[in-house]
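# From the sequence below, what's the structure:
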Amino acid sequence: MPVTDQHTADPSGRHILTFNFRQGRKKARHDEADALIPRYALDWSRGSGAVDVEALFGRKAPLVVEIGSGNGEATLAMAEADPDRDVLAVEVFPQGVADLMLGLERRGLENVRVYNGDALPLLWEGLAADSVDEFRVYFPDPWTKKRHHKRRIIQDEHVRTMCGLLRPGGTLHTATDIADYAEQMLEVLDGVEVLENRFDGFAPRPDHRPVTKFERRGRKAGRDIYDLLFTKK
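Below you'll find the model as predicted:
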């Protein structure tokens, strides 16, 4: 049966988007990635039910869901360092998906699959309760204008949906270089009863999270980096 959250799922299929779609320029190498779609891509749409994760990866293993994998820089490094866990990378931009698939092919990694689409419908309908070992949300669209804060992915209703999919003991790991978003993240996560902060406030930067171009860009601009690590009770 499809898994939905009554507080967030919109039966009309319409909802507030949490990403700002920017159509990037297609590069020649992205044409090469088209041939990799059958191997690495998750073909899923609303109404098709929950994903058979074991069939998708060809094995039963702990599942990590990364929301907003970008060009796959962190995804590739973390998947290569942790081959015993499977990663479902969710990214709306086709160019990022192409870069990630090309990276998977180049490194010979078999523990990553990619979904090119909006994360929220997939969370509402595409994943089973208690099936996810970890959610990663690294440097999501910050939506810096106050009137756009409702578009941020880390807010109460979306986090509660993620919690319904996390197994007990599972991890929710976020990172941002936007100070007011970091404070909002901390407030939201602290307010979800089934989550427990592993640290007193923000977490020390974990060694296992690679430094990506987004983090380098933030540091170059003089911004601090904020990590949060929460566990589902």
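# all contacts plus neighbour counts: C-alpha atoms, from now on.
OK.
# Where is the longest strand in this structure?
strand 166-176 (DSSP state E).
# now for that one, which elements pack on it?
strand 132-138, strand 226-232 (3 or more Cα pairs under 8 Å, 6 or more residues apart in numbering; DSSP states H and E).
# Just want the most central residue of this protein.
In the chain, the residue lying closest to the centroid (Cα atoms, centre = their mean) is Ile67, at 1.3 Å.
# Would you map the strands across this protein?
Going by DSSP E, the chain shows strands at 63-67, 86-91, 112-116, 132-138, 166-176, 195-197, 226-232.
# Same list, those, but as TSV with distance to Trp44 please.
As requested, those are exported to TSV (distance: least, Cα to Cα, whole Å):
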stretch	distance to Trp44
strand 63-67	15
strand 86-91	12
strand 112-116	8
strand 132-138	17
strand 166-176	20
strand 195-197	29
strand 226-232	27
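# and Phe199, what does it touch?
Phe199 makes contacts with Leu229, as judged by Cα atoms under 8 Å, 6 or more residues apart in numbering.
# Next, the structure of the following sequence, for comparison with the previous one:
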Amino acid sequence: MPIRQFQAHRMHAPRDFKAIADEPLCVEIGAGKGKHALLFSREHPNQKLIAVERTREKFLAMQKQHAIEGQQNLEPINADALPWVVHSLFPKQVEQFFILYPNPEPHNPAQRWLNMPFFEFLLSRLKTDGTVTLASNIPSYIDEAEQQLLQVWTLPFVKEKIPATSARTHFEVKYLERGELCQQLVITKPADYQTRFDTFMPLQGQNPSKED
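Predicted coordinates:
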């Protein structure tokens, strides 16, 4: 399906927005209660991870567990991912994006990640040779994303079956225990890849003017 251009300059700043530094980092979108974020930050102490979760209850659960474990390289954020990314992230800043078991949006396919204009902006924040990992237990979701990568985004990727022993998220544990097929696409950004947002700088908490 055709993708219209994302209107980044129209995005309002998240509530209680705090700017971040222009330094290498990883970002998990829809981090839930933080199972993957906590695991990743323990296993990769030299990589900073920002874990973004919109739902307050899930964010508080992640924050509570993070306070117990205390990883210095993990920062939980309670925000909607789209405005947070636009206001916070710099071009080619992110080493890895994780989007693990997102809402499949069965009644609104335009809101699936690789169908959204926002995905182009997300790619502009990704470093050369950086990756986006998209996981799902719904074969049709993965199949559609694969076709979008081939036909719209023209990006290289690897399609992987997630082993039954994997336990990165609470959803992943539940799906694998049921015997469901869980798959992921690991998408790589080539050196020559360009987007319309490659020079767009973060808004740093500014809000759109009325004439916009």
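# Just want the angle from the longest strand of the first structure to strand 63-67.
Using axes from the mean of the first three to the mean of the last three Cα atoms, to 10 degrees, the inter-axis angle of strand 166-176 of the first structure relative to strand 63-67 is 30 degrees.
# residues in the second structure aligned with strand 166-176 of the first structure?
The aligned range for strand 166-176 of the first structure in the second structure is 126-136, by TM-score structural alignment.
# If you count neighbours, what's buried in the matching stretch?
For stretch 126-136 of the second structure, the neighbour count (16 or more other Cα atoms under 10 Å) marks 126-128, 130-136 as buried.
# buried ones in the lengthiest helix in the second structure?
Counting by DSSP state H, the longest helix found in the second structure is helix 56-69. By neighbour count on 16+ other Cα under 10 Å, the buried set for helix 56-69 of the second structure is 58-60, 62-63, 66.
# quick one on the thing from earlier: may I see the buried residues of stretch 126-136 of the second structure arranged in JSON lines, with distance to Ile99 of the second structure as well?
Output for these, formatted as JSON lines (distance: Cα to Cα, whole Å):
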{"residue": "Leu126", "distance to Ile99 of the second structure": "14"}
{"residue": "Lys127", "distance to Ile99 of the second structure": "17"}
{"residue": "Thr128", "distance to Ile99 of the second structure": "19"}
{"residue": "Gly130", "distance to Ile99 of the second structure": "14"}
{"residue": "Thr131", "distance to Ile99 of the second structure": "11"}
{"residue": "Val132", "distance to Ile99 of the second structure": "7"}
{"residue": "Thr133", "distance to Ile99 of the second structure": "6"}
{"residue": "Leu134", "distance to Ile99 of the second structure": "5"}
{"residue": "Ala135", "distance to Ile99 of the second structure": "7"}
{"residue": "Ser136", "distance to Ile99 of the second structure": "9"}
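# list the contacts for Asp22 of the second structure?
Going by Cα under 8 Å, 6+ apart, Asp22 of the second structure touches 89-90, 93.
# Any figure for the gap between it and Thr169 of the second structure?
Asp22 of the second structure sits 28 Å away from Thr169 of the second structure, taking Cα to Cα, to the nearest Å as the criterion.
# Stretch 87-98 of the first structure maps to which residues in the second structure?
Using TM-score structural alignment, stretch 87-98 of the first structure pairs with 49-60 in the second structure.
# Just the terminal-to-terminal distance for the matching stretch.
17 Å.
# For that stretch, which outside residues touch it?
The contact list for stretch 49-60 of the second structure (Cα under 8 Å, 6+ apart) reads 25-34, 37, 41, 73-81.
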